[in-house]
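J.: this one's sequence-less:
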């Protein structure tokens, strides 16, 4: 079958090539010339570069992309086009002249009109040169459904439009495909998985009656949302990594779940649009709508330390303009970043006005490490609420005044400013692991000298001068030679003391509590007592000042004064050179060692005021502070801390997602030639392209919500056309207008323009109902046609643009693997969830840096999820997906390439995913397929191909199995190796040689072109 198909393709007549490398269209010149269909593409391709929208490249003050420009009177009274008179039209005369200096397009352009194009221009002018605005920029009008000569073929209005054009061309539609092909086609198009033999058996009993039921069943399947999400995630450039040089992970998985859910629940496309562009701006947005707004965070971001903020602010803005205009408008507005569009009426100012819609998104130009919001399941949300309620109760207890607290506070105030008695310590030795050198001053303070090192560990040996010591005090002290006077050696005078440890001999001495007079946000001194390198004590912004920390022993230390103690101070944070520059140790045996240390400066000021002279505000503030340290509330604070820790630990198991948050809009200027270093351009406010209907917002700034509503308004000419064109491509392999990402002048005139407009109008008037729009297509007779073109059709329409038959194509990369897993029985059909990591060659990520990473294959069910959930690393997408043309998703991808390369066959033969699938399929064949080779082969083909094999196929596969059985019986080790690939264990009771021989059969079936082709 494959050879026949290839032979037929090779026998197709090849069109002659034009001089500029284009394929020449030799179809007959139509009787009536239409400007949009026949003339605009000629002008766009050959003339717009010098006579188009961009004023900077326009020559001779002559413009062909507007009606006024094309028909304007030129110097000396000439006109480019004089209606009805080619001989008086400069455009025509320049095209046909033989004079090189006058010839258009000029030779240096590399362009040359074909004889057909010249004839089209001549006939158009002769017919009065009727002008049309560009079809994609004219509001959608519902055309009348045409009458046809063969109405019996028509199942719905789609067919009437198709058939009317076919009849005009003297063609007839193809017969309906057989039931096996029809059901398999529906399954691939609507859910991306093959039908089961049970599905097929039920369907073929009564194909006509069962067809619509099958459509409804598939549209209601949860796998429908996954199939549609595959299309959408390419458009919005969804990926699990940030892109650029480090390409680090980011939390966006719940956005993918939102897309799947939206399609499954048939969320109207206008709401789907609004929630993604502006879910955060909706009144009282739900968590799901906030997750939808994560669309705005799918752009590439950088974490590079030396990156220029203004440069990446410009990159991000341009990325968003390209994507949003491409996804919803099918427009190439990205061309306007540096200059006006060469072919369409988009201007540079339009580009930056469009970018200004997104200027309110709260973010740093350089990635700020935002992890996103928690997105819990219902069960997780209930548990979080339980924790939060408990925390709220404990906080209320801490905030509630009581007589007992008031009395205790009065006693505390009397001695709050009286420090505990401290005895200074002169250390016996101070050493550093990584090269820091020290001097010990007369006052016992230690000064670090020499070159500052990136990280270090200080070891201080000392004798504690008091018996039964309750605590040690660490003073971080300033020093003139330190950066900013210290006390740290960081460039700003800061330090990060990661860990403090104590030992007496070989025995660890426990420290139970650490307090300080000041701690930097997120770097509380208590962090020195854990083993985390991302916590610890730091003091920014209170650099350049002395600071004190107190570390309390869990049990009093030292039976006598002079007990030896070794202290370890680790400086292992991500901040380089953030070590201590000068410090001093002291000890105390006081029962309240923290007294006078932790009272903030503001509270000291209040305490210094006599109690009777304090203002009400001071009294209230002091009482609130005391409740944070009151011994009476120690247990409550402990319970609060423990509960907060439990909540924090529980939330580690909850997924997170980046969402959009609005902030004050940034100033947006036109960047001359796109140069982010040049801020001399005009300041602009948010707005849509000037040539389209404008957003009316009175005096207010137009927001992303206004943009979303404008995109899905009834008189927007582009959004509905763009989306139904992509639905058509999903069902027929090619859009009605072939260029899915460009409906502008460089795109393609729709083959069935009236049909495209009818579907767009129907889509909008049906409430933007995606399932209904898709159902109309798949219920049509056009969709149900056979995909094998007749000889006459191959000659007349070799690319099947008129849809006189169906089309066939290789499945998308993810679906290729999905089919193998489904047939083998390995597929885990769970909907939604985190991205997964199936088998991948070892070392594939070896070039990923900052930090270095290693791909770790998932175990268990995660290894067998659908390809939609495979981890998407932009710079290193999974090699199996890459082989089958999956995009890297750095940009909007409206249509994937479809190549045919040797690597694809090698993937199907050797990738562990496919070898293991063949193993599992072979086990099913032996277990479920019957007892004889013929029964098993028939069962396998029905399971994998949805049909019974023909006799010749049975003979080939039977012979293959028999031959391999003999070979494996002679080489048991080879048989065991064939059964060892993958995580799934081989059945213990199976004969290895027989099982391996059926693995060979399974591999052949899974490698058939028919397995990965949608007919």
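T.: Good, I have the coordinates. All values reported here derive from a predicted model rather than from experimental measurement.
J.: Please make it C-alpha for all contacts and neighbour counts, starting now.
T.: OK.
J.: Next, the buried residues of the lengthiest strand in the chain.
T.: Longest strand of the chain, by residue count under DSSP state E: strand 547-557. Buried residues in strand 547-557, defined by neighbour count with 16 or more other CA atoms under 10 Å: 547, 548, 549, 550, 551, 552, 553, 556, 557.
J.: Among those residues, find me the one that's closest to residue 43.
T.: Minimum distance to residue 43 across the buried residues of strand 547-557 is 75.5 Å, recorded for residue 547 (CA to CA).
J.: Confirm that residue 621 sits in a helix.
T.: Yes. Counting by DSSP: H, G, I helix; E, B strand; the rest coil, residue 621 is found in a helix.
J.: measure it to residue 605 for me?
T.: In this view, residue 621 and residue 605 are 12 Å apart by CA to CA, to the nearest Å.
J.: Compare these two and say which is more crowded by neighbours.
T.: In this view residue 621 and residue 605 are compared by other CA atoms under 10 Å, and residue 621 has more residues nearby, 14 against 11.
J.: here comes the other one, which I'd like you to weigh against the first:
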């Protein structure tokens, strides 16, 4: 990659000129584009402020703010003349007015919109002191580019890069980010003692190779594509799609290139001789919400489904809000209603008729087309068994044949049905004026990409009469030379940065348009986009570069002075600590308790949830029955996702219902979250299991020294360190009071220790019931520490 080195000090000394994309366009988009933007039908005074050729000489006089009508209208006190009009509730602030004045006086130079410009090699400033000398390993050369670009931005202001995090925090952060599971105390101790130069890189490579990486990353992808186990509308009945989730996990673990990963989902059924995996992947097209009520209007829902697909495809791969163009041209971006229905036409070959012909209130119900599939491990084992059975039959043997056949039958019984896509002759898609599905006067639409981004027929080399397909669309999304691969690369580079820093370089992960926020460090975003493209769309390679950078390994610094200068940490002057995502909270707690089941893949599972929570689910009514045995302790990624009634603990911890693409989950901190974590049966059982583990691993006397050791054992398991003095005092006090309470009330003690029939807690025989209950209370507190549920 081309790199141009310039002195860091020279950049710091230079005054940064205003940028239209970074400084000016967000103001115009927010205050002006509603009436003077891309949408033609509602444009006022035939004035566009998003294009220089339309604005110059009419509203803007380059070089003279005082002579520009734009500034005059903003300052005019007459409400009939003033812009924005007072009735809009918008006004240009003094700071924004000063930016507009400066920009016009500097020449009012417009820029091509940043998201649609092909990213290329960036000038990399020279940065010094990238190693802290703590012996935890230096940075890889490519990762050093990240640090140089981040520090060049920091050099323009008063903020200094934070120091490296402690080795414990580095390893906890790395494990939680890459696998969703905390490191053990022994792993932390070994890392702290490892003085090899590549110690850190060794851990990165091991975690990227772990099956848990695919499970953790899949949670984010499933948010993007709105994966769920139910239809969402009406009765919110089951639909069969769990194998698609396993495909995502396997593909991430196999490091399937992002372009191929996406192509198989959008058009796996259109590939030549599609494999089982590619057929499963095509289930992406079936993930939308569907209705199966008897009185539906098919044309209405065909329009709803088409709009849903346009919203999701444009959001996932383009960070575009094309849903806004369903009824009118986009007010802030150059997407037209014609573009909306042309994109919908790509998906007109997906068979929707079964939704309407086979509507039923039965549970479960089939959503044809579907196929029966096994997980990849089972498929491989089945092939081995068939060969062994053939050999046993030839040898006329165990007994062997009976044993092999029994295993084969058990595997076949694990087959699951899953929805797939099978192309049919495309139905007619019309332009719907104002989005009205009853109005059939609109033109028939052919598949096409947004007009301002090119021509799909020209891209795919199609003759004029040929119809473009979903496969052509998928290829266009990733073609760097003739398609929009650069935009797609920026979208995913931005999301990877968000996953491992807590904040997108462009903070609006789902909107790269005019109402979104431009990148705070455009060179950094372009660098990561180029890395992603030049690596052959290698997600793991790009993740590796991010997490081996010094920027990633910084400490979390929360000083008030820093928050005032950069409240959202847009400049990445330190790491951004935050509460763990909902599924990671569950996984981490179960892992600490020694309960987590590590099997990869399988059907969706039903953990404990409040009785009667489904009482309002009708058509048909539902009675929720939790799973049993090890299925209760599967990872959160496998949890049954009921769109209308999401598991209450996941909901309390900000997991989305997955009705729409979710590029960024909210992160809240409310008492409801604490109540859920303290009272959800899964977490209560985990606390008891952790307490039993602590008691088993220590002396069975009750001396102060043993109590301190046990408390340290609990905190070592949960947060990777010994308890400090304040924590020891608080937890010891809790233990003492709880022992007294449970000794006085044996009935309450027995009720608290009661567990479901299929849950077994291995308590040491020497401990009393009051001790067990009291230590469970201590474990409950430890599992709910801020630090336990926090990504440092």
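T.: Nice, thanks for sending it over. Just so we're clear, the structure is a prediction, and the values are computed from it rather than from any experiment.
J.: Fetch the TM-score of the aligned pair.
T.: In this superposition the chains share a TM-score of 0.88, using TM-score structural alignment, normalised by the length of structure 2; 725 aligned residues with a CA RMSD of 2.2 Å.
J.: whereabouts in structure 2 does the helix or strand just after the longest strand of structure 1 align?
T.: Next helix or strand after strand 547-557 of structure 1 toward the C-terminus (DSSP states H and E): strand 563-571. The aligned range for strand 563-571 of structure 1 in structure 2 is empty, by TM-score structural alignment.
J.: what's downstream of strand 563-571 of structure 1, the next helix or strand?
T.: strand 582-588.
J.: just checking, next helix/strand downstream of that following strand?
T.: helix 601-607.
J.: before we move on, back to that, does anything pack onto the longest strand of structure 1? Which helices or strands?
T.: strand 469-476, strand 511-516 (3 or more CA pairs under 8 Å, 6 or more residues apart in numbering; DSSP states H and E).
J.: Present those as CSV; the columns should include mean neighbour count.
T.: Output for those, formatted as CSV (neighbours: other CA atoms under 10 Å):
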stretch, mean neighbour count
strand 469-476, 23
strand 511-516, 18
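J.: Neighbours of the equivalent of residue 317 of structure 1 over in structure 2, how many?
T.: Here residue 317 of structure 1 is matched to residue 306 in structure 2, going by TM-score structural alignment. Residue 306 of structure 2 has 21 neighbours, counted by other CA under 10 Å.
J.: before we move on, the earlier item: just so I know, which of the helices and strands packed on strand 547-557 of structure 1 lies nearest residue 903 of structure 1?
T.: strand 511-516 (60.8 Å).
J.: Which residue range of structure 2 does the closest one align onto?
T.: Using TM-score structural alignment, strand 511-516 of structure 1 finds no match anywhere in structure 2.
J.: where's that strand relative to the chain centroid, distance-wise?
T.: 44 Å (CA atoms, centre = their mean, to the nearest Å).
J.: Report the inter-axis angle for it versus strand 547-557.
T.: Here strand 511-516 of structure 1 points in a direction 160 degrees away from that of strand 547-557 (axes from the mean of the first three to the mean of the last three CA atoms, to 10 degrees).
J.: elements contacting strand 511-516 of structure 1?
T.: By 3+ CA pairs under 8 Å, 6+ apart, strand 511-516 of structure 1 packs against strand 547-557.
J.: so which helix or strand takes in the residue nearest the centre of structure 2?
T.: Nearest residue to the geometric centre of structure 2 (CA atoms, centre = their mean): residue 220, 2.8 Å. Assigned by DSSP H and E, residue 220 of structure 2 belongs to helix 211-224.
J.: which residues in structure 1 does whatever helix or strand comes next after that helix align to?
T.: Next helix or strand after helix 211-224 of structure 2 toward the C-terminus (DSSP H and E): helix 242-253. Under TM-score structural alignment, helix 242-253 of structure 2 corresponds to residues 253-264 of structure 1.
J.: Do a quick rundown of the helices in the stretch 651-792 of structure 2.
T.: Secondary structure of the stretch 651-792 of structure 2 (DSSP state H, counting those that start in this stretch): helices at 671-679, 681-696, 704-719, 725-744, 746-753, 769-783.
J.: how big is the offset of the second one relative to structure 1?
T.: With the two structures superposed, helix 681-696 of structure 2 lies on average 0.4 Å from its match in structure 1, counting by mean CA distance after the TM-score superposition for structure 1.
J.: Trace residue 692 of structure 1 over to structure 2, please.
T.: Aligned partner of residue 692 of structure 1 by TM-score structural alignment: residue 453.
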